[in-house]
Structures are given as C-alpha cells and as structure tokens.
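Trainee: Sequence and predicted structure below; questions after.
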Amino acid sequence: MIVVMKPEATQDQIDHMIAHVRELGLSPQVLHGTQRVVIAAIGEERPGMVETLEPGEGVEKVLPILAPYKRASRELKPERTVVKAGRLEMGGVAIGVIAGPCSVESESQIVGLAIKLAKLGATGLRGGAFKPRTSPYSFQGHKEDGLKMLAAARDASGLAIVTEVMAPDQVPMVAEYADVLQIGARNMQNYNLLQAVGDSGKPAMLKRGMSATMDEFLLAAEYILDRGNPHVMLCERGIRTFEDHTRFTLPLASVPFLKEKSHLPVVVDPSHGTGKARLVPPMALAAIAAGADGLMVEVHDDPERAVSDGSQTITPALFADLMANARRIAQAVDRTL
C-alpha cells in the first residue's frame, strides 16, 4: 500500500503513520516528494489495512500497490532510478556501455583490451572470473586470480568492473574486487544469492532467466531491493524459444515494457541474445532505439581463439563501428553515449 500524506502534514503526523505501518507488520519506506511525503507499506497486505490507515491524521489517501513486485514498481517510485558505479551510469540520459570478453583469460589480455575499450567509449568492463558452463569439462574461469586481473584492468583503464558471482559465499570476495555484481541467467531465482547480493550493498546486474516471465524477473529484483539495496539493473539477455536460427530469442519488446512497469534501469545483452557476432551490432542499435539504458557486449581481440563464446563475440574494430552508429541512434532518441 501507499500512504499519501497531505502537503501540510507535520513531521509528528508522518512519524506516527510510520510507526502505525510497523505495528501492522509492514515495512515502511518513506519517499520525500517536492510537495508531499509518501509512505510505502511493504509486506503481506491483509483485509482491513486500508481502512485502518486512512483515518490517520495528515493522511490524504491510501492506495494499493497492484503489482506483485512492490519496491521495483513505478507505482511506488515513478521517477527513474539511476545506478552509478565509477564511470558507469545506467538510467540517466547517458547510455552506459559494458564491453569485454566472456572470460578473463590472462592479465595482459584483459588489461590491453580494457584500455582499447575505454578509448572507444565503453564505461564498464565485463569479464568472467567465475564461469558457469553447461559442461563440467569446459573452462570454469580463473576465479580469484581472474578478479585480480580485472582489478588491474580497472586501474589501467578506469572502467567499472562488471563480473558474475555464482554463490552466496562468493559475494564478499567478488565484492572486494568488482564494482557491479552480475547475477547470471541460471541464477536469477537463486534466492539466497539474490539476498546476499542485496546485503552487500553493491550495484547489481540481474540477468533475466532464459525461461523467466516478466513478473518472475521483477520479483527476483525485488529480493535484492527488499534487502535495502536500491542499486539494481535489469538485463534482458534473451529467452529460450522454439527458434534455432539464433542461440536465444532477444525480445526487445521487454525493454519498453520493463520501463513502463519498473523504475529500474534496463540493459540489453545482444551477444547472448543472438549468439551470432554478425547480429550483435544491429540488435544493439535496435535496443537503443527501443529505450535501453545500456548495452552489454562481448568483445575480444581474437574471437576465433577465445576460450568461450567466440561465435557471439565481436572485435574491437567492429565495436568501434558499433559505437559510432550507436551515437547516432542515441541522439535520435534524445540520449547520449
């Protein structure tokens, strides 16, 4: 529920309603607007609660939050959330671009590539130190050594580090090195991990599960938000369908839908969404046109020799072309890059 206070409500009246919300077993979240204060009452709503809160002194009206995801909903927070991590910003006028290899392979590789990407306009560096792979025999990442390599790349390039965390007990280690904790598609409903990332307070990049509905996606974000961490970005990375001409199906209609329903920034990953390098640039441009707040693109100096996902990875030269075209699209939709 949302308790809308009158413009002339006193601080004592506001404090009384906050206490009243707590007495009902709900969690109050206070939003200070330009003209009035709004108190969001988060939790399991029971019959009669609206009638209990409406007579409170200083209360103008009490409205239900219809969406099952309360904290992620624009009903609670109409203004857009802007997430910042170093040079990376998502949700404002500027479109953030996260680029880098699927896996961190060596320090020289990731540092050299990071410097190139920063010069081309990227603001974040992606790279897996822990790699969830379908086969147990595939390369699983360099783990903490990989995190140290990413930190060296940040020092050399100034890019914010975005890397995946796979288990709750890894969160403190990854948070020590990374600027943004990525929760992969396979872990979107790993609720213990979501809560651990929420408790860390670090910005989070939540990827949509490959078979997840929009409600499931936003409710997963709710787990992070509910732990008091407002720094959440939603990443559309494609879903599994009957189609086999691409690795996944990248449903760009989810971008305007998510922005209509939620205040959280929306990022698109056209690399995983298509699985084919030649399709990455056009889908990235389409994502910007659809309203995406950011892109996450796989880039490697030599995709043919990449230890993972080489088929969906573009070269720095193609990334430079993509950035040039992306700036034109961004300008057309009143954004910057």
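Mentor: Now that the structure is in, tell me what you want to look at. All values reported here derive from a predicted model rather than from experimental measurement.

Trainee: From here on, just use CA atoms for contacts and neighbour counts.
Mentor: Noted.

Trainee: Spatially central residue in this structure, please.
Mentor: By Cα atoms, centre = their mean, the mean C-alpha position of the chain lies nearest to residue 233, the distance being 1.7 Å.

Trainee: okay, now the one to match up with it:
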Amino acid sequence: MIIVMKHGASREQLLAVKQRIRDLGYKPHVIHGATCNVIGAVGDERGKAVLQSLESMDGVENVMPILQPYKLASREVCPEPSIIELAPGLTIGGEQLVVMAGPCSVEGEEQLIETARAVKAAGATVLRGGAFKPRTSPYAFQGLEEEGLRLLDLARQETGLPIVTEVVNPRDVELVARYADILQVGARNVQNFPLLKLLGQQDKPVLLKRGMATTIKEFLMSAEYILSEGNRRVILCERGIRTFETATRNTLDISAVPVLKEQTHLPVVIDPSHSTGHASLVPSMCYAAVAAGCDGLLVEVHNSPETASCDGPQSLRPSDFAIVMEKLRQFAAAADRKL
C-alpha cells in the first residue's frame, strides 16, 4: 500500500503513521517528495486491506494499493526519478551522464594506475575494475581478490575517482564494502537473494546487473530485495541478454532503457562491453544508449587489451576511449544531458 501524507503534515504525524504500520505487521519505507511525503507499507499481501484504516489518521491524505509486484522500485511509490549520490559531488539519475570505465579485472598496479589516469583524463567519473571475478571455467583467472581491492584503493588515491567493483560471495560483502564506493552485482548473481539482502543492509550504492536470461520483471524484483532491506541507492545495469544470435557475445536490449524508465524511478546504466563482446561495437552502442535515455555507461578500458587476463577483445584502448568520450559529448548534449 502507498500512504500519501497531506501537504504540510507534521513530523509527529508521519512518525505516528509509521508506528501504526509496524503495529499492523508491515514495514514502512518513507519517500520524501517535493510537495508531500509518501510511505510504502510492505509486507504480506494477503492482509493488506487492514492498511486502509490508516486513512483515518491525522495527516494522511489517502491510501492506495501498489499494483506492481515490485513495490519500492515502482514509479507508483516514487513518480519522480531517483537521484543517487555515488560520491561527494557526484550523482546519477539527474542531468549528469555518468561514465564508469576501467579494466575488466585488476591485474597489477602499473596496469590499473595507467588505465585509471587515462580514463579520468578522457572524462570518466568512476573507475571500474574487478578484484573478484566469477568465471565460467574454474581454471580461468579469478581475480586478485583483496590485493585487487588494495590496488583499487591506491588508484582512487592517485586519481580521486570513486571505484565500483563486484561482490561475488555473501561472505565478502563487508570486505568489499570497506574498499568500494559502489558495490556491483554481476549478471550471474542477480538472483542470489542472500547476497542481495546483505547488500540491502549496506550504506553504499549498489550497481545491479541484469541476468542473461532475466526478464524486466525479475530484474526489478531483484532490485526490490535490496530496497526492502533499507538501501535506496540501487542502480540498474542492462548488460545484454542471451539470444540465438552468435555475432555478438550477448544481445544488448536497448529497449530495456525506456521500459525501465516507464516502470521504475531507479537510474539505468548500459554496459556496451559485455553485451557486444567486441571493442569495435562498443562506441556505437554507447551513443545508442545515451539516445535511448540511459543515465550512465559502464565501459571496459585496458592499457594493453592484447595481454589482458580476461575480456581483452571487448576492451577499448585508452586512446580509443578518449575519442568515444569526445563524440559522446555531442550525443549527451542532444539528449539534454551533461558529460
């Protein structure tokens, strides 16, 4: 249910409604709006009719059912787009187009620092890099783990760029959260619900990637797991889905951007690197993503793709990334965004 508070309702009235929601066995989630506050009451659907009684409380305008199964992610609860702080002075979801760039995996200090300096010089505002790497083969490079996190921290000190890196295992959440500014959930973990619940208890933004065979509804239900635990800073990432096509690594679902924009208030990011699997295709997918209305891009950049431990063929060289960023400014301006 959505409980809409009256314009000018007092803090005491808001607190009283929240307490009554708890007394009825539901969990209140307050969304502060420009003109009024809204409370999402989430819990067992079977007895939700009892919440209708809240209409009689002081300060309550009305009580309405939430039609979508994803309650807190829905635009019914929050009609305006959410603007999420990634780091001091950096937000996503508003006018600013955020570009997160860096290597697929952290392989060493020289590789990471050189790439970090290059992507910052080109205009990226977040450094990406994997310390833990979930791989299809158990014999493939699995990442440097905590040493990789230390190197990411060093790159942050060197460049000032906040870092986004993946959490693979629930037991590593606290460790990764000590280093990362943004916690990433990979496609293979989109329905790892114990992991999502733990991330929902962290005070860090979460970048949630869509699974290779995940529907939009399932994707948003995964986001709901994080939101329902209290973490409102969720960013959705479309990274391509599995189809019959073999010319690309995955099929980038560009239509997911406007669909998600209609159904949720959460920011949407596109990963053109994992979706295409080919560096030559990444630039045009970046431009298309901005035209479709995305809030950010997640691009793989490596100082020496031919020697990369993983995903070298889809990684841009720093010089090519700089060219993409320059042209991207034109697309951003056409889409009324700033880069």
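Mentor: Everything's here; your move. All figures in this text were calculated on a predicted structure; none of them were measured in a lab.

Trainee: ok, back up a step: and the alignment partner in the second structure of the residue nearest to the centre of the first structure, what does it touch?
Mentor: With TM-score structural alignment as the criterion, residue 233 of the first structure lines up with residue 235 in the second structure. Applying Cα atoms under 8 Å, 6 or more residues apart in numbering, we find residue 235 of the second structure in contact with 205, 206, 207, 208, 266, 267, 268, 269.

Trainee: Give the helix, strand or coil label for the last one.
Mentor: This means residue 269 of the second structure. Here residue 269 of the second structure is recorded as strand under DSSP: H, G, I helix; E, B strand; the rest coil.

Trainee: So which residues of the second structure form helices?
Mentor: Here the second structure has its helices, by DSSP state H, at 11-23, 109-122, 146-159, 173-179, 193-200, 216-228, 256-263, 272-276, 282-292, 318-334.

Trainee: Make TSV out of these and add mean neighbour count.
Mentor: Below are those laid out as TSV (neighbours: other Cα atoms under 10 Å):
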stretch	mean neighbour count
helix 11-23	16
helix 109-122	20
helix 146-159	19
helix 173-179	17
helix 193-200	20
helix 216-228	22
helix 256-263	17
helix 272-276	27
helix 282-292	20
helix 318-334	17
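
Trainee: Nearest approach to residue 239 of the second structure belongs to which of those?
Mentor: helix 272-276 (5.1 Å; Cα to Cα).

Trainee: Need the contact partners of that closest one.
Mentor: 239-241, 248-252, 279, 282, 285-286, 297-300, 314-315.

Trainee: again, 10 Å this time
Mentor: Residues outside helix 272-276 of the second structure that contact it (Cα atoms under 10 Å, 6 or more residues apart in numbering): 104, 212, 238-242, 247-254, 278-289, 297-301, 311, 313-316.

Trainee: of these, buried ones?
Mentor: Neighbour-count burial (16 or more other Cα atoms under 10 Å) applied to those gives 104, 212, 238-242, 248-252, 254, 278-279, 282-283, 285-289, 297-301, 311, 314-316.

Trainee: Please list all residues in contact with residue 332 of the first structure.
Mentor: 288, 289, 326.

Trainee: Identify the spatial nearest neighbour of the counterpart of residue 98 of the second structure in the first structure, chain neighbours not counted.
Mentor: Alignment note (TM-score structural alignment): residue 98 of the second structure maps to residue 96 of the first structure. Nearest non-adjacent residue to residue 96 of the first structure, counting by Cα to Cα, 6 or more residues apart in numbering: residue 294, 4.5 Å away.

Trainee: So the one you found versus residue 264 of the first structure, what's the distance?
Mentor: Separation of residue 294 of the first structure from residue 264 of the first structure (Cα to Cα, to the nearest Å): 12 Å.
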